[in-house]
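S.K.: Provided below for reference: sequence and predicted model.
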Amino acid sequence: MPAARQRVVQEFSEFFRGFAGRLATWLEYLDVPRAGAKKITQETMTKPYRRWAEIESPEAWTRVVASRAWAARLATVDAIPVEDVEEHAPHHAGGCEMAAPEARLDVCEAIRKLPARQRQVLAWSFEGYTPTEMAEHLRKTPDAVRASLYKGRQKLEDLLRPQDSDQ
């Protein structure tokens, strides 16, 4: 195997091992069901390998590809109303790590109550992206991203605030 090809295989393998689980968790924050998140992750992770030499920011590029795959899936699937079988928290440690599983479950439940755009920018922010970086990858203005991020954080704070039982 040529040295350049060997380098690509090694770099991509390290990327895959370190990022695939985080991508699946990130998709779950976007309200993708666990099975769908795993499938989209598997499908998506083959794409950066093919274009490895062209991609400047593999994590962001892969997140964009995965979120577009989820949007495409939503656009082509007829919703069948069914009852949720299981409430769950993402099982992979990602950028939004919480010390207690109960706290992670609370955050995940609260995030599911937010509008899609707010969930999206919060998921990106949990991974350390700035509003300017998010705007670039999501093809939005930085002001629009900041507004969604602000509203999402405010709503999330309200949802996670302990309720007084005296009232």
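M.R.: Happy to help now that I have it.

S.K.: going forward, measure contacts and count neighbours with C-alpha atoms only.
M.R.: Fine.

S.K.: how about the contacts made by Gln167?
M.R.: By C-alpha atoms under 8 Å, 6 or more residues apart in numbering, the contact set of Gln167 is empty.

S.K.: which residues touch stretch 4-22?
M.R.: 41-42, 45, 49, 52-53, 59, 92-95.

S.K.: so which of these comes closest to Lys140?
M.R.: Proximity of these to Lys140 (C-alpha to C-alpha) peaks at Glu59, which lies at 18.4 Å.

S.K.: need the three-state assignment for the closest one.
M.R.: At Glu59 the chain is in helix, as set by DSSP: H, G, I helix; E, B strand; the rest coil.

S.K.: the structure to be compared is supplied as follows:
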Amino acid sequence: MVLSVGVSTAGSRDPEPRRRRTIAEYDRRTEREYEKFDRAERAALLAYLLYQGFAQHIAEESVNDAMLEVYANWLDVKSPRAWIRTVARRVAVRKAKADRRSLLDRFKYHRPPDVLAEDVVLSRILDLDSDLVDAIRRLPVQCRSVFILHVDDFSVREIAEVEGIPERTAYERLRVARKMLRAWVEESLKNEEGK
């Protein structure tokens, strides 16, 4: 007897019924690779959602839901780092819309807990000067999203895939974000020298 599990091809409009995979086929690639992926990406994904402006509880729930989704589709996902960020952001948007409180108010008063700073990816982001973090938060949403992915070591091609935009657009948004941040940092330095 061969046991099988159903695996959907997420987002597919293909009229074919769900593919059936044997448990043996599923086990060949899944457990160790998925666990390694989970350990490597969970904290970075949480940081990505937090700096997108989502409340911590929404970000954490969205990360968990996205990890379950990537696990269910592990054999079909070609680029898991990009795919999971797209899924997590969509889940977070859905959860935020259901939540009655204003995203802006929650983001304004949100501070990630110190415990998270121990993670390598988060510490790289959270150790930034608070003025720089404030400047990043002032970036237009599209530029901020691209810049956060850039800080998380995504290539322009990967950023374009996550954002669902052409590579040239991703490059341009990154250029605009850098230019705006450079201007704000220079202005801040001039203000400090003038004091």
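M.R.: Good, I have the coordinates. Computed from a predicted structure; not experimentally measured.

S.K.: send over the TM-score of the superposed chains.
M.R.: Once superposed, chain against chain, the TM-score is 0.80 (TM-score structural alignment, normalised by the length of the first structure); 165 aligned residues with a C-alpha RMSD of 2.9 Å.

S.K.: and the buried ones among the contacts of stretch 4-22 of the first structure, selectable in ChimeraX?
M.R.: Per 16 or more other C-alpha atoms under 10 Å, the buried members of those correspond to this ChimeraX selection:
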select :41,45,49,59,94
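
S.K.: what would the contacts of stretch 4-22 of the first structure look like in a markdown table with distance to Trp70 of the first structure?
M.R.: Formatted as a markdown table, the entries for the contacts of stretch 4-22 of the first structure read as follows, by distance: C-alpha to C-alpha, whole Å:
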| residue | distance to Trp70 of the first structure |
| --- | --- |
| Thr41 | 10 |
| Gln42 | 13 |
| Met45 | 14 |
| Tyr49 | 20 |
| Trp52 | 22 |
| Ala53 | 25 |
| Glu59 | 16 |
| His92 | 19 |
| Ala93 | 21 |
| Gly94 | 19 |
| Gly95 | 20 |
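
S.K.: from the contacts of stretch 4-22 of the first structure, pick the one nearest Val121 of the first structure.
M.R.: Nearest member of those to Val121 of the first structure, counting by C-alpha to C-alpha, is Gly95, at 13.2 Å.

S.K.: residues contacting the closest residue to the closest one other than its chain neighbours?
M.R.: Closest residue in space to Gly95 of the first structure, ignoring its immediate chain neighbours: Glu127 at 4.7 Å, by C-alpha to C-alpha, 6 or more residues apart in numbering. Contacts for Glu127 of the first structure (C-alpha under 8 Å, 6+ apart) come out as 94-96.

S.K.: what about the second structure, which of these hold up?
M.R.: Of the contacts of Glu127 of the first structure, the ones still in contact in the second structure (both residues aligned by TM-score structural alignment, their matches' C-alpha atoms under 8 Å) are Gly94.

S.K.: what strand or helix carries the most centrally placed residue in the first structure?
M.R.: Among the residues of the first structure, the one closest to the centroid is Trp26, at 2.5 Å (C-alpha atoms, centre = their mean). Using DSSP states H and E, Trp26 of the first structure falls within helix 3-29.

S.K.: state the distance from whichever residue in the second structure pairs up with Val107 of the first structure to Ser145 of the second structure.
M.R.: Using TM-score structural alignment, the equivalent of Val107 of the first structure in the second structure is Leu132. Distance, Leu132 of the second structure to Ser145 of the second structure, by C-alpha to C-alpha, to the nearest Å: 15 Å.

S.K.: the more surrounded of the two?
M.R.: Using other C-alpha atoms under 10 Å, the more surrounded residue of Leu132 of the second structure and Ser145 is Ser145, with 25 against 14.

S.K.: which residue lines up with the more buried one in the first structure?
M.R.: By TM-score structural alignment, Ser145 of the second structure lines up with Gln120.

S.K.: ok, the closest residue in space to that match that isn't next to it in sequence - contacts?
M.R.: Distances taken as C-alpha to C-alpha, 6+ apart place Leu30 nearest to Gln120 of the first structure, at 5.8 Å, with adjacent residues excluded. Counting by C-alpha under 8 Å, 6+ apart, Leu30 of the first structure makes contact with 112, 116, 119-120, 123.
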